[in-house]
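S.K.: I would like the atomic coordinates for the input below:
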Amino acid sequence: MKIVVIGGSGLIGSKLVNTLRERGHDALAASPSTGVNSITREGLAQAMDGADVVVDVANAPSWEDQAVLDFFETSSRNLLAAEKAAGVRHHVALSIVGTERLPDNGYFRAKVAQEHIIKASGIPYTLLRATQFHEFVGGIVQSFTVGEVVHASPALIQPIASDDVVAALADVVLAAPVNGTVEVAGPEALPIDELAKRFMRATGDNRKVVPDVNARYFGSVLDDQSLTAGKSARLGAIRFEDWLARSTTR
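M.R.: Sure thing, here's the model as predicted:
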């Protein structure tokens, strides 16, 4: 089966391409660095030729509100038009758990817009919503930093290792379209301030962490449901503590 991975040079995309190839499939890593650009449409028709499935794990180059919205809307429309012309049978996109619950977050609003475009395309699809990656915890901690103090929300978060996201994605790609949304999350939910303390302790960061219910997560105030998955979510196997231990000893 030919599978085109848009964003195939990134963290998730590169791992997914390797996983699919190991399973015996023809996986194409499609990104601007390989001559495939979903914004300019360069190389898009050629990449789609003979493709059975397209997986969109591309990320916007800018997180500015309008720029990220423009990226996901333009990229998605171009991809879906090329897929329709090529007769692609399944469109898979990686999204984020809680996108519709945080309307103050420009990135989340852009992902909601992307999801709407996919649903309206007429192409069979599956949306895989994942919680925040273990690999992004450092950036989350930094976003809560004010001076030398980390004012972190005590709301729950359910972080997941990128390897577990890739495993779930691969299974979705090789299954029939569900024409709906599937969730994948980490094996445990914990308060963000506690997550920050664990990360900082492991990385030798001695700054103080202060729980702050009003702390904004990239523009949004959180509650315990904002960043956690539903009861039917697939759960990853890699706990944050285990990932952290491996990451800090490399």
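S.K.: Only C-alpha atoms from now on, for both contacts and neighbour counts.
M.R.: Noted.
S.K.: For stretch 230-248, measure first residue to last.
M.R.: This stretch, stretch 230-248, spans 30 Å end to end (C-alpha to C-alpha, to the nearest Å).
S.K.: tell me which residues in it are buried?
M.R.: R234, L235, G236, I238, R239, F240, L244 (16 or more other C-alpha atoms under 10 Å).
S.K.: show me what contacts the second one?
M.R.: This points to L235. V184, A185, G186, P187 (C-alpha atoms under 8 Å, 6 or more residues apart in numbering).
S.K.: And the helices in this protein?
M.R.: 11-22, 44-48, 65-86, 106-119, 137-143, 162-173, 192-202, 240-248 (DSSP state H).
S.K.: So which of the ones you listed is nearest G35?
M.R.: helix 44-48 (8.7 Å; C-alpha to C-alpha).
S.K.: Show me what counts as buried in that closest one.
M.R.: L44, A45, A47, M48.
S.K.: and the gap between the third one and V5?
M.R.: Looking back up the chat, that one is A47. Taken as C-alpha to C-alpha, the span from A47 to V5 is 10 Å.
S.K.: Between these two, which contacts overlap?
M.R.: Going by C-alpha under 8 Å, 6+ apart, residues that sit against A47 and also against V5 are L28, A30.
S.K.: how about CSV for the helices of the chain, with distance to N59 added?
M.R.: Output for the helices of the chain, formatted as CSV (distance: least, C-alpha to C-alpha, whole Å):
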stretch, distance to N59
helix 11-22, 10
helix 44-48, 17
helix 65-86, 8
helix 106-119, 10
helix 137-143, 16
helix 162-173, 15
helix 192-202, 24
helix 240-248, 23
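S.K.: this one next, for a side-by-side:
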Amino acid sequence: MEIAVAGGTGIAGTEVVKIAQQRGHRVRVLTRGNGVDVRSGAGLEEALSGADAVIDVLSTSTQSARAATEFFTETSSHLLAAGHRSGVGHHLALSIVGVDRAPHGYYAGKLAQEQTVRSGQVPWTIQRATQFHDFAAQTYRNAAVGPLHLALRMRTQPIAIVEVATRLVDLAEAGPSERARDIAGPQEEQLVDMMRSWAAHTGRSGWMPALSLPGAFGRAIRDGSILPGADADLGTVTFADWLNAQPRG
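M.R.: Just a heads-up that it's a prediction; the model follows:
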């Protein structure tokens, strides 16, 4: 297969590219370095010519609902329009478990992305997944006030990136299936504990007080709204497994 990957240099995209290539697929990574700007649409139609499937694992660092919605609506619209003109037969987007139950901030953008994909002219698949294991490290870096790092109160069921990337390539090979079954890690975790364990493992010392985000989104991430349902497919790699494989500080 010819597979185009949007966001192919990111955390998830790198694994998608690796797995697809290992299986013998020809992979096109859609980046500015390769003459493609997904945000503006420049170079997309040429880059997608002859592609069988597009896997969209793009992300953005904003937590603003408006900015996230603009980003994901624009990029998805350009990918779908160029894909339709180029004869792409399958558009596959990675989303997040619970976006419809917590449509706030970044999640609002992902929900808008899903709606854009559903209304496009390319046959589609949407795969929702829970947070990756390294979400603890990302939150540690982002939830900082001067030298103080805050541990965010959140219920999550984190999953290994490679397990999500494997599922995405499986789905690309299988063809359009619309809403795929949600995928999540093997067990629920508290993000506060994950962050503190990661900090200790990597040699980062100091007091890390727990923080509850205010508002509707804060409630949603604490009350289980973004946890997978009973019908979700579960991975096998626990957070402890992942952490033990990381370099010690």
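S.K.: just to revisit the earlier point, between the helices of the first structure, which one is nearest to V150 of the first structure?
M.R.: helix 137-143 (7.0 Å).
S.K.: Check how far the closest one sits from its aligned residues in the second structure, on average.
M.R.: By mean C-alpha distance after the TM-score superposition for the first structure, the fitted helix 137-143 of the first structure averages 2.8 Å away from its aligned residues in the second structure.
S.K.: Can you tell me what sits against that helix?
M.R.: Against helix 137-143 of the first structure from outside (C-alpha under 8 Å, 6+ apart): V150, A152, A196, F199, Y217, F218.
S.K.: Of those residues, which is the most crowded?
M.R.: Among these, the one with the most neighbours (other C-alpha atoms under 10 Å) is A152, at 29 neighbours.
S.K.: that older thread, closest one to T228 of the first structure among the helices of the first structure?
M.R.: helix 192-202 (11.4 Å).
S.K.: where's S232 of the first structure relative to V184 of the first structure, distance?
M.R.: 9 Å.
S.K.: cool, D56 of the first structure as well?
M.R.: In terms of C-alpha to C-alpha, D56 of the first structure sits 16 Å off from V184 of the first structure.
S.K.: number of nearby residues for R204 of the second structure?
M.R.: The tally of other residues near R204 of the second structure (other C-alpha under 10 Å) stands at 12.
S.K.: How about A137 of the second structure?
M.R.: Around A137 of the second structure there are 16 residues (other C-alpha under 10 Å).
S.K.: cool, the one 5 residues further on as well?
M.R.: A count of nearby residues for N142 of the second structure, using other C-alpha under 10 Å, gives 11.
S.K.: so who does T73 of the second structure touch?
M.R.: So T73 of the second structure contacts G109, A112, Q113, T116 (C-alpha under 8 Å, 6+ apart).
S.K.: Now with 10 Å, please.
M.R.: R39, A67, L79, G109, K110, L111, A112, Q113, E114, Q115, T116, V117 (C-alpha atoms under 10 Å, 6 or more residues apart in numbering).
S.K.: related to what we said a few turns ago, neighbour count: D56 and V184 of the first structure, which is higher?
M.R.: The neighbour comparison of D56 of the first structure against V184 (other C-alpha under 10 Å) goes to V184, with 26 against 23.
S.K.: Contact partners for the more buried one?
M.R.: Contacts of V184 of the first structure (C-alpha under 10 Å, 6+ apart): 96-97, 128-131, 158-160, 164-165, 168-169, 228-230, 232-236.
S.K.: Just the buried ones out of those residues, please.
M.R.: Counted by 16+ other C-alpha under 10 Å, the contacts of V184 of the first structure give 96-97, 128-131, 158-160, 164-165, 168-169, 228-229, 234-236 as buried.
S.K.: can you tell me which of the residues you listed are in strands?
M.R.: Cross-referencing these against strands under DSSP state E gives I96, L128, R129, A130, R234, L235.
S.K.: Nearest to D104 of the first structure, out of those: which one, please.
M.R.: I96 (14.7 Å).
S.K.: Hmm, V165 and that closest one touching each other?
M.R.: No: contact between I96 of the first structure and V165 fails when scored by C-alpha atoms under 10 Å: they sit 11.2 Å apart.
S.K.: Now do R118 of the second structure against I183 of the second structure, distance only.
M.R.: 20 Å.
S.K.: Kindly report the same for E189 of the second structure.
M.R.: From E189 of the second structure to I183 of the second structure the distance is 15 Å (C-alpha to C-alpha).
S.K.: same check, this time on F239 of the second structure
M.R.: 15 Å.
S.K.: Please apply the same query to N34 of the second structure.
M.R.: N34 of the second structure is 31 Å from I183 of the second structure, by C-alpha to C-alpha.
S.K.: and if you look at A144 of the second structure?
M.R.: Taken as C-alpha to C-alpha, the span from A144 of the second structure to I183 of the second structure is 30 Å.
S.K.: ditto for V16 of the second structure
M.R.: From V16 of the second structure to I183 of the second structure the distance is 16 Å (C-alpha to C-alpha).
S.K.: which ones are touching the residue lying closest to Q132 of the first structure once chain neighbours are set aside?
M.R.: Computed as C-alpha to C-alpha, 6 or more residues apart in numbering, the closest residue to Q132 of the first structure that is not its neighbour in sequence is P159, at 5.0 Å. P159 of the first structure makes contact with 130-137, 184-190, 192, 195, 227-228, 236, 238-240 under the criterion C-alpha under 10 Å, 6+ apart.
S.K.: swap the cut-off to 6 Å and go again
M.R.: T131, Q132, F133, H134, G186 (C-alpha atoms under 6 Å, 6 or more residues apart in numbering).
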